[in-house]
Structure formats: C-alpha cells, structure tokens
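Q: Turn this into a model:
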Amino acid sequence: MSYRPVSIGIIGLGHVGPHVANSLILQGVADQLLLCDTNEEKLAAEVQDLNDSTVFAPHRAVVVNCHADYERLAQCDIIVNSAGQVTLSAISRTGELFKAIDDVRSYVGRIAAAGFTGFWVNVSNPCDVVTREIHRLSGLPASHVMGTGTVLDSARLRTVISLKTGLAPESIQAYMIGEHGNTQIAAWSSISFAGKLLSELGAARPRDHAEQGGEAGKSQTSAGSGIYDLDAAEVEAKAREGGYVAYRGKQCTEYAIGNAAARLVRAILHDEHVVLSASVQLNGEYGQDGLFISVPSVIGAEGAGDIFELSLNDQERAGFEASCDAVRDNYAKLAPMSVQAARTVPVVVPRHQGDDRFE
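A: Below you'll find the predicted structure:
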C-alpha cells in the first residue's frame, strides 16, 4: 500500500508560524513541515524545538529547515504565509502593510516559478491585501488562495456570545465579515441558535444614536430577551478588539491565530466542506468584485468554494461596503510590480510611495 506524506510549508517563524506548526503536529495533520525564514538563528531554534516535540505527537512528523530556499516549498501541498513584523501593528492592523507586501513579493513568484500548484493560506496582515497579492503573484486559481481573515474574529464573536448566554460556541452561528481590521462588522441580523435567529428570541430595541457613535457598520439594535438580551455594540467591540487585548498584554497574538490557520489547512486536506469566514475572492457576491475579503464560504479539497451571501440589513450592508472600500484604499498605496519581476531572481522589490521605513 502506497502513502504520500502530507507536506506543509510555513514561511515566517516569528510568533504565529511556530504555533501553526505546533498545532499541525499535535493534531496529527502534517507528516512533514518545511520551514523558511531569513532569521537563521530563530529558525534553527524553532526547528530544533518542534522536532523535539514530535515525540509527543499522534504520529511521527519531520520538521525540515529550508533556510531562505523558498523554491524547496514548491513540493508542498499547502503553504502558510505568516511573515511580517507584528510590532508594526501596534497602532492598527494596516501597520504591517508595506513590510508584509515586500515580504511576499520577495518569494511568492520564486515559489510559483519552481512549479508550486498547491494552496496558499495567508495569515500576514493586513490579511486581505496580502492575500490578494499572493494570488496575483502565484498564478494560481483564486480558489487556491485564501486568508485567515475573520475566521478568528468570528470565533471571538461566538466566544463573547457564549459567555453572555451560557450556550456552547459550537451551537452559535455568528460571523464577523469584511476586512480583518478595524472596519469589520458583525453580521448581527444573521446570528442564530439552532436555526432560530437571535432577533426572533425577543423584540429588538433600538440603541441611542449617541451611544452608537454614528460609525458605519455597527449594529443599531440590541436583540433578544433574558439571556439573549445582548448589547450589539458591546459584543461587536469585544469581538473586534480581542486581538488588541492580547497584543497589549504580550506584544503579539499567537495561539488562536495559529489554530485558525491550522483549521483552514485541515479543512482543505480532509475535504471538510466546512463554512468559515475566510478571506476569499469576491466575483459579484455582495455586489463586490475583484477583491479578497472575509465572508462565509465553503472550504474543502478544492480550496475556497461556494460563498454564502448573508441577508444583511441596510446598516450592515453599508458597513460591509465601507470595509471593502478600506481594503481597496490599501491596495492603492502599493507600488506597482509585475508578475515577471517577482519571478526574476534576484527579486528587486520596488519602494512604495510614502514608505518611510528606511529614512
């Protein structure tokens, strides 16, 4: 009986990359992990530590140090991109924009030229912009490229609702959609428990506009009664700001986002057809076209599949459209770079207008 080992590549071994690797090892998902980073000392340390930990895994896994030889990852089934510099996100999730784009421009084309035909799962922020750039440079079908997007933010939303209601998170259907950033919104009118909409569990009552702050995309109602009497603004804010709580305390986020990336990897490898709010390409859905952004979509062996269009109310639709515009604004900040230039070694990455990192 023949068996083809499952090979996963991970680029970027700062905070998130090692947790993605460890999660895949402990869940028994990967047979082989190929790791790349430009920080040789940190990379060697992580490879040593991860290989030592495989003794306690469900089955043997081999962790390989690929240095910065990105072409070696062309053999992988899936590559997880987690390169970046988290300290640049201290102010906002767009803080890493130029650094993360420069990173992927330095290796995605090289890996494509080496013959990679698998899947990309992007973690690096700003997630939606970086995911789109990976797709552009990879030459792969859009279904083969996705970002973790609001997979984690949706989990945070369900966690907040779970703590408020006492219901298990897996019994709650709730999604954060839009940009993985400050403009994301909760699809509040679609939240349900066992098929019962939250809005049907009690009369929705409007909140004061001053309390709302007039921000586009924030729900204007609190819904439910008793344990389901949730304050929309409070719940949504906690879901949106969970990452910043973690960052303020330890200057990084790592466990939850690592598991979110591993969840997407597992869904692809096991053809789960699970619905997750990943960053995927829209082609007319929600009235949007040509951008990657988070909406509920089916993830399986073919990558990102059917997109489920939620029934958004007018307020939510306006908020989602504003979030799409924010992502497009970030696209516009990038210096042009051709696909061919990204595949010509050595890769020369153009400087972005307004990029003052080197001044």
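
Q: Please count neighbours and contacts with C-alpha atoms only from this point.
A: Noted.

Q: which residues sit in contact with the residue nearest to Leu140 when sequence neighbours are not counted?
A: Closest residue in space to Leu140, ignoring its immediate chain neighbours: Thr117 at 7.0 Å, by C-alpha to C-alpha, 6 or more residues apart in numbering. Thr117 makes contacts with 74, 77, 140, as judged by C-alpha atoms under 8 Å, 6 or more residues apart in numbering.

Q: Neighbours of the second one, how many?
A: The local packing count at Asp77 equals 19, with neighbours defined by other C-alpha atoms under 10 Å.

Q: what would the contacts of Thr117 look like in a markdown table with distance to Ser124 and secondary structure?
A: Output for the contacts of Thr117, formatted as a markdown table (distance: C-alpha to C-alpha, whole Å; DSSP: H, G, I helix; E, B strand; the rest coil):
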| residue | distance to Ser124 | secondary structure |
| --- | --- | --- |
| Ala74 | 20 | helix |
| Asp77 | 19 | coil |
| Leu140 | 19 | coil |
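
Q: Relative to Gln75, how far out is the residue nearest to Leu140?
A: Applying C-alpha to C-alpha, to the nearest Å, the value for Thr117 to Gln75 is 8 Å.

Q: Surely the residue nearest to Leu140 is within a helix?
A: No. Applying DSSP: H, G, I helix; E, B strand; the rest coil, one finds Thr117 to be coil, outside a helix.

Q: compare with the first, here's sequence two:
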Amino acid sequence: MAPSSRIAIIGAGNVGAAAAYALMLRGLVAEIVLIDADADRAAAEATDIADANAIARPTRIWGGDYADVRDATILVITAGAATKDGEPRTAIAGKSAAIVRDCVGQAMAAGFDGILVVASNPADAMTQVAQVASGLPSARVIGTGTLLDSNRFRKRIADRLGIAPGAVEALVLGEHGDSEVMAYSTVRIGGMALDAYLDGRGFDRAAIAHDVMRAGYTIADGKGYTSFGVATAIVRICEAIHRDERIVLPVSTLVEGQYGIDDLYLSLPCLIGAGGVLRILTPDLHDDELAALHASAGALRETLKNTG
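A: Predicted coordinates:
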C-alpha cells in the first residue's frame, strides 16, 4: 500500500463533496483529492472546501485526476447513476455498474493498491462489481452497506425510548435497500435485550422498521438527494481503516458461507482495521430474521443479474 496519508474520492457530486468536507473537518488525513468526469465541478468543490479549511485543520484539498489515485491509501467511489422520482436503488444497477467499472479500471491502471470504499448505489451490488473489476482481495473492498441504516435504526429506537442513540446497540443486516433486515434480536440497551428493557411497555417494531427502510426515499423526496448521512458513514469507515481501530461496523462485505450464504456482498457486522475487513461476525439471529436475511440475499442476486 502507498505510504502517504491521502484519501481519493471519485465522484464530486452531493455525496462525494459532503464526504470530502466531513473528512476535512475531522482532520483525518493530510491530503484529499476529488476526481470527477466533470473536472470543473471537482475543482470547484475542492476549492470551496479548501477555503473553509483555512479556518479548520491543515489539509491539502484539490481537484485532481486518476494519476493522483496511485498514492492514496483509501479510494472512495461515490460515482454512479442517480435515482429519479422515488425509483428503487436497484433500478439503476446497470447504469451504475458501467460507471463503477470504468472508475475502478482507471484507478487500477493508475497503480492504486490500497483499500476501496464503495458508496455508489445500489451499494452492495456496486461493491461486488468493484471488487471483481479491481481484482483486489475482498477484505480490501468494502461497501458502506447498512452502516447508515443501522445508525438510523439506533436513532429511531432511542427516540421512541427517550434515550440517547449512543445508549443503543442495534444492527440492520443484508441489503442496503428495501429487503434490509432490522435485527431486533441484536438490540441492547445497557446490555439488556429490548424486551427486558421495555418491561411490558408497548413498542411498534414494524413502524420503526418501515421508517428506517424508507428514510432515504423520504429525504430524497424532500431535498432531491441524500448526502450527509452516507457521507458520515464513509468517513466513519475511513477513520476505522486509517487509525486501525479494529472496531465493529455493519458494512457490505463478501460473504462466504456465513449463515449459509456464499459469494455475495451484503452487510454483516465486521471487524474493521488497517487491512480492511479483518473478520466477519455472525450474531445469533431469530429464525424469522435468518429467513429475512436469506430473502435479502436472494434480492441482491437478482440485482446483480442486471449489472451486466
């Protein structure tokens, strides 16, 4: 891997620019380069962020090209097709796959040999497309997956209970999309399972699950796109890699036998460090959750058929 402290982002749209801005505020790395098919857009976003950086932490930020990817330790791909009028993320799989393959191909030709983080939609399928196109070990190709969904899940539960989201452990598994699985069996508050914490109080699990699954659509309906939530998920993964945190995050990874699922990218809790995915964890699931996870895997296989 390259020795420098540089993160490259391919895609200077709403998500890519928000991720670059958040990375700058964190002061995580010395260099951030934005790359886009629209070079003027990348340069303008980089200049805008660099101007803000004058009163933040010293980080070099610029609009570059694929030659700049060679010295990056982490490459983030946000480029892809955009959904329109509430269509599901899976509807753009073919168009996004062509874009992702092109981006990855140019990055590898430029000599990239770091860790690839994929946020393009549909996220799980595009991560699998990127891994195949790159030839990198699957541990070094990570999708943002259900990290954002899990954060939404924790927040919705916390809001209903009147407690801080940091007090809640909860995982969303499977697809980052309509078939995602709200794993209520993983919910813990102070080490207590949800039912024990509720102590007989009512709790509408289905309403929360629906709200979490539809959150991205709701945000996009209101402002035309989503950006800050997924950008924060990107930054959190980059932090875990760059700092070798060895923290557990629910991200999209190549599943090879876990829960009886093979050769498919989907989200499970993973131990993340400098080498990427160090270990895939398999919490005990209820029977209905396991069935839902297999159904989600089936939906993802159908999406992959549309990636060409």
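
Q: want to throw the contacts of Thr117 of the first structure into JSON lines with distance to Cys127 of the first structure?
A: Shown next, in JSON lines, are the contacts of Thr117 of the first structure (distance: C-alpha to C-alpha, whole Å):
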{"residue": "Ala74", "distance to Cys127 of the first structure": "22"}
{"residue": "Asp77", "distance to Cys127 of the first structure": "21"}
{"residue": "Leu140", "distance to Cys127 of the first structure": "18"}
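
Q: so which of the residues you listed comes closest to Arg60 of the first structure?
A: Checking these against Arg60 of the first structure by C-alpha to C-alpha gives Asp77 as the nearest, at 17.8 Å.

Q: Leu264 of the first structure -> the second structure?
A: Using TM-score structural alignment, the partner of Leu264 of the first structure in the second structure is Ile237.

Q: for whatever helix or strand that match lives in, packing partners?
A: Taking DSSP states H and E as the criterion, Ile237 of the second structure maps to helix 228-242. If you count contacts as 3 or more C-alpha pairs under 8 Å, 6 or more residues apart in numbering; DSSP states H and E, helix 228-242 of the second structure packs onto helix 14-26, strand 115-118, helix 147-161, strand 262-273.

Q: quick one: the helix or strand following that helix to the first structure mean distance?
A: Going down the chain from helix 228-242 of the second structure, the next helix or strand is strand 247-256, by DSSP H and E. Following the fit onto the first structure, the mean deviation recorded for strand 247-256 of the second structure is 0.8 Å by mean C-alpha distance after the TM-score superposition for the first structure.

Q: which residues in the first structure does strand 247-256 of the second structure align to?
A: Mapping strand 247-256 of the second structure onto the first structure (TM-score structural alignment) gives residues 274-283.

Q: measure the residue nearest to Leu140 of the first structure to Leu73 of the first structure for me?
A: For Thr117 of the first structure relative to Leu73 of the first structure (C-alpha to C-alpha), the value is 11 Å.

Q: In the second structure, point out the residues matching stretch 236-254 of the first structure.
A: Aligning stretch 236-254 of the first structure against the second structure (TM-score structural alignment) gives residues 209-227.

Q: From the rest of the structure, what touches that stretch?
A: Among residues not part of stretch 209-227 of the second structure, those counted as contacts by C-alpha under 8 Å, 6+ apart are 14-15, 18, 85-86, 149, 152-153, 156, 177-178, 180, 182.

Q: Then stretch 28-46 of the second structure?
A: Identification of contacts with stretch 28-46 of the second structure by C-alpha under 8 Å, 6+ apart yields 5-12, 16-17, 20, 23-24, 58-66, 68, 79, 239, 242.

Q: Quick check: Ile74 of the second structure touching Glu239?
A: No. Using C-alpha atoms under 8 Å, Ile74 of the second structure is not in contact with Glu239, being 10.3 Å away.

Q: Those two: who's more crowded?
A: Per other C-alpha under 10 Å, whichever of Ile74 of the second structure and Glu239 has more neighbours is Ile74, with 26 against 19.

Q: Which neighbouring residues are in contact with the equivalent of the more buried one over in the first structure, exactly?
A: Matched by TM-score structural alignment, Ile74 of the second structure corresponds to Ile78 in the first structure. Contact partners of Ile78 of the first structure, counting by C-alpha under 8 Å, 6+ apart, are 7-9, 118-121, 265.
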